[in-house]
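S.K.: need a structure here:
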Amino acid sequence: MAYEGLVISRVAFVVALLMLGFGLEGSDANFNKDFDITWGDGRAKILNNGQLLTLSLDKTSGSGFRSQNRYMYGKIDMQIKLVPGNSAGTVTTYYLSSLGANHDEIDFEFLGNLSGDPYILHTNVFAQGKGNREQQFYLWFDPTKDYHTYSILWNPLNIIFYVDGTPIREFKNLESKGMSYPKSQPMWVYSSLWDAEDWATRGGLVKTDWTQAPFIASYRNYNAQACTWSPSSSSSSCSSSSWLNQALDTSEQRRIEWVQKNYMIYNYCSDSKRFPQGFPPECSLN
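M.R.: Have a look, this model is predicted:
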């Protein structure tokens, strides 16, 4: 397709720019050296010599962490086991973000629910401070019973959300059509566990049951194949990274269609009540 061919042809140019300030990070990950606990007053813990991280939420506070590095494009994987049991009112987040009013952001948010009801996986993309691009899904497994891998692929072509290697959402670079796209702001990896009982579960109808606290989410096997931002760096090996021009192949296109047909429960591009004057322009293009 003309658009895809144009963007692919620009990848080499983008990579050349990256060489001025980025280095490639590999998969030898350890929570002690890769992340900083940013809040929670001891509720976040790094265990097992850096191989496990847990976040905890009680009535006083939640907790969170942030990567020590910022990244400019990459394939980021994290294995997460979500809060079990009655998790109504809680939100576990895992996302990439820059700072400021015009920030870029790529979101996974897991909205808790009553025991036996499914979690809702909420996704969103912000570019230059503009978000409101939500899609929500049920999962085809219980995310509290074991660890599952949640991945964000972000490159000059597209953003793809994966669950256990299955793509669930693609957000294309449509700058050639006048749409904004995250491309110029390095982003940290963040995660947090916090109370959002005023909106998270059934629009706030189901409140947090604090007798179930502390609520705990667990993390392991972080992997960043990414370009690490470094103002003082003068070289980069990003040009050898296959993910820089990775897009959905035919098999993945079929998988994403299967997920969206069977498990998508909200798509902003189908919400006519929210957009009575017409859907955002990318809805007819993305």
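S.K.: all contacts plus neighbour counts: C-alpha atoms, from now on.
M.R.: Fine.
S.K.: List the contacts of the helix or strand hosting residue 125.
M.R.: Taking DSSP states H and E as the criterion, residue 125 maps to strand 120-126. Residues from elsewhere that reach strand 120-126 (Cα atoms under 8 Å, 6 or more residues apart in numbering): 103-112, 131-139, 182.
S.K.: Could you also give me the structure for this second sequence? I'd like to compare it with the first:
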Amino acid sequence: MESLLVPLLMLSLVWATSAGSFYENFDEAWGGDLAKILNNGQVLSLSLNRASGSGVKSKSQYLYGKFDIQMKLVPGNSAGTVTTFYLSSLGSTHDEIDIEFLGNLSGQPYILHTNVYTQGKGNREQQFYLWFDPTKDFHTYSILWNPLTIIFSVDGIAVRQFKNLESRGIPFPRSQAMWLFGSLWDAEDWATRGGLVKTDWSNAPFTATYRHFAAQACVRKQPSQTCSSSSWLNQDLDISGQKQIRWAQKHYMVYNYCTDTKRFPQGLPPECSFN
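M.R.: Got it, this is the predicted structure:
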């Protein structure tokens, strides 16, 4: 464990807990007035029209953290749209941890799309249907990222884990601090049924709503300070969490890259033997 925590000291990180205000935690990244912070900073509204989507970027960079957000997704015919909550560094060798929601035709289920990039390499998608309508009410979506693991959760139920298997030569995102993003954008070339269903712009503007942002995280900042230890920093899945993942994969998984032999004809990625 000590070797895994070295980057915390090298990057001069400080422990921080953030909650509530989008004014305090995010800046508008693109889309101008299509990204709106409302209710004294407690609500974020992102919209998409034919001219542009919209997005926000965290004011801070993080190296490890537990990030929670409540979201209500685009209702009705949202085909071609993608609503996101994700972590990413920058550059060709960036790291990234993705939660994305792929839009649908009215009456069809949304797809929760997850991915993990390390050193610019992704192709680690797992996709799930949700067991509720994410357009009717707010639900909580979470990313736990620590030196041991990455865990994706929905309403406190773990649906996916990506373990740190560096000891077996498999890269893990632990050396690059990342920003947190939220966005709504048009991806009609792939988002719905592989791009077969296009965006119906007569339904624009499309709008998704975010609230109750919370982060327990290590924040990169100056002057030099170290990141305090906390329970989430060493958290892994317990027996209950492992059962949750098996339940989600059995009943709601749509796609798992670790079973896609057509995509990887030379052999599945090495982590598939362990995750």
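S.K.: Quantify their similarity with the TM-score.
M.R.: Here the TM-score for the pair of chains, by TM-score structural alignment, normalised by the length of the second structure, is 0.97; 274 aligned residues with a Cα RMSD of 1.2 Å.
S.K.: circling back to that earlier point, what does the strand holding residue 125 of the first structure correspond to over in the second structure?
M.R.: Aligned using TM-score structural alignment, strand 120-126 of the first structure spans residues 111-117 in the second structure.
S.K.: Tell me roughly how far the matching stretch lies from the first structure on average.
M.R.: Superposing on the first structure and averaging over aligned pairs (mean Cα distance after the TM-score superposition for the first structure), stretch 111-117 of the second structure comes out at 0.4 Å.
S.K.: Now the strand holding residue 125 of the first structure: buried residues?
M.R.: Neighbour-count burial for strand 120-126 of the first structure flags 120, 121, 122, 123, 124, 125, 126 (criterion: 16 or more other Cα atoms under 10 Å).
S.K.: can you check stretch 123-138 of the first structure too?
M.R.: Residues 123, 124, 125, 126, 127, 128, 129, 133, 135, 136, 137, 138 are the ones in stretch 123-138 of the first structure that count as buried (16+ other Cα under 10 Å).
S.K.: what do we get in the second structure for the last one?
M.R.: It stands for residue 138 of the first structure. Taking TM-score structural alignment for the superposition, residue 138 of the first structure sits opposite residue 129 in the second structure.
S.K.: how close does the most far-flung residue of the first structure relative to its centre sit to residue 286 of the first structure?
M.R.: No residue in the first structure sits farther from the centre than residue 211, which is 30.0 Å out by Cα atoms, centre = their mean. Remark: distance between residue 211 of the first structure and residue 286 of the first structure (Cα to Cα, to the nearest Å) = 44 Å.
S.K.: so what corresponds to residue 235 of the first structure in the second structure?
M.R.: For residue 235 of the first structure, the aligned position in the second structure is residue 225, judged by TM-score structural alignment.
S.K.: Its match contacts residue 8, correct?
M.R.: No - with contacts counted by Cα atoms under 8 Å, residue 225 of the second structure stays clear of residue 8, the gap being 9.5 Å.
S.K.: Tell me where the stretch 101-250 of the first structure has helices.
M.R.: All helices of the stretch 101-250 of the first structure, identified by DSSP state H, counting those that start in this stretch, fall at 250-262.
S.K.: Please enumerate the strands of it.
M.R.: Using DSSP state E, counting those that start in this stretch, the strands of the stretch 101-250 of the first structure run over 105-111, 120-126, 135-137, 148-154, 158-163, 166-172, 187-195, 215-229.
S.K.: among those, which is nearest residue 36 of the first structure?
M.R.: Closest to residue 36 of the first structure of these, according to Cα to Cα: strand 187-195, at 9.7 Å.
S.K.: ok so, going back, the more surrounded of residue 225 and residue 8 of the second structure?
M.R.: Higher neighbour count among residue 225 of the second structure and residue 8: residue 8, with 23 against 17, using other Cα atoms under 10 Å.
S.K.: got the contact list for that one?
M.R.: 63, 218, 226, 227.
S.K.: so which pair among these is furthest apart in space?
M.R.: Using Cα to Cα, the contacts of residue 8 of the second structure span at most 11.6 Å, a distance reached by 63 and 226.
S.K.: which neighbours do these two share?
M.R.: Common contact partners of residue 63 of the second structure and residue 226 (Cα under 8 Å, 6+ apart): 8, 13.
S.K.: Using the three-state scheme, assign the aligned residue in the first structure for residue 55 of the second structure.
M.R.: Alignment note (TM-score structural alignment): residue 55 of the second structure maps to residue 64 of the first structure. Recorded secondary structure, residue 64 of the first structure: strand (DSSP: H, G, I helix; E, B strand; the rest coil).
S.K.: Touching, residue 64 of the first structure and residue 54? I think so.
M.R.: No - shown here, residue 64 of the first structure and residue 54 do not form a contact pair, counting by Cα under 8 Å, at 9.3 Å.
S.K.: returning to what we had before: export the contacts of residue 8 of the second structure to a markdown table and tack on neighbour count and distance to residue 142 of the second structure?
M.R.: Output for the contacts of residue 8 of the second structure, formatted as a markdown table (neighbours: other Cα atoms under 10 Å; distance: Cα to Cα, whole Å):
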| residue | neighbour count | distance to residue 142 of the second structure |
| --- | --- | --- |
| 63 | 25 | 16 |
| 218 | 27 | 16 |
| 226 | 18 | 25 |
| 227 | 21 | 21 |
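S.K.: Can you tell me which of the residues you listed is nearest residue 271 of the second structure?
M.R.: Taking Cα to Cα as the measure, residue 271 of the second structure sits nearest to residue 63 out of the contacts of residue 8 of the second structure, at 22.2 Å.
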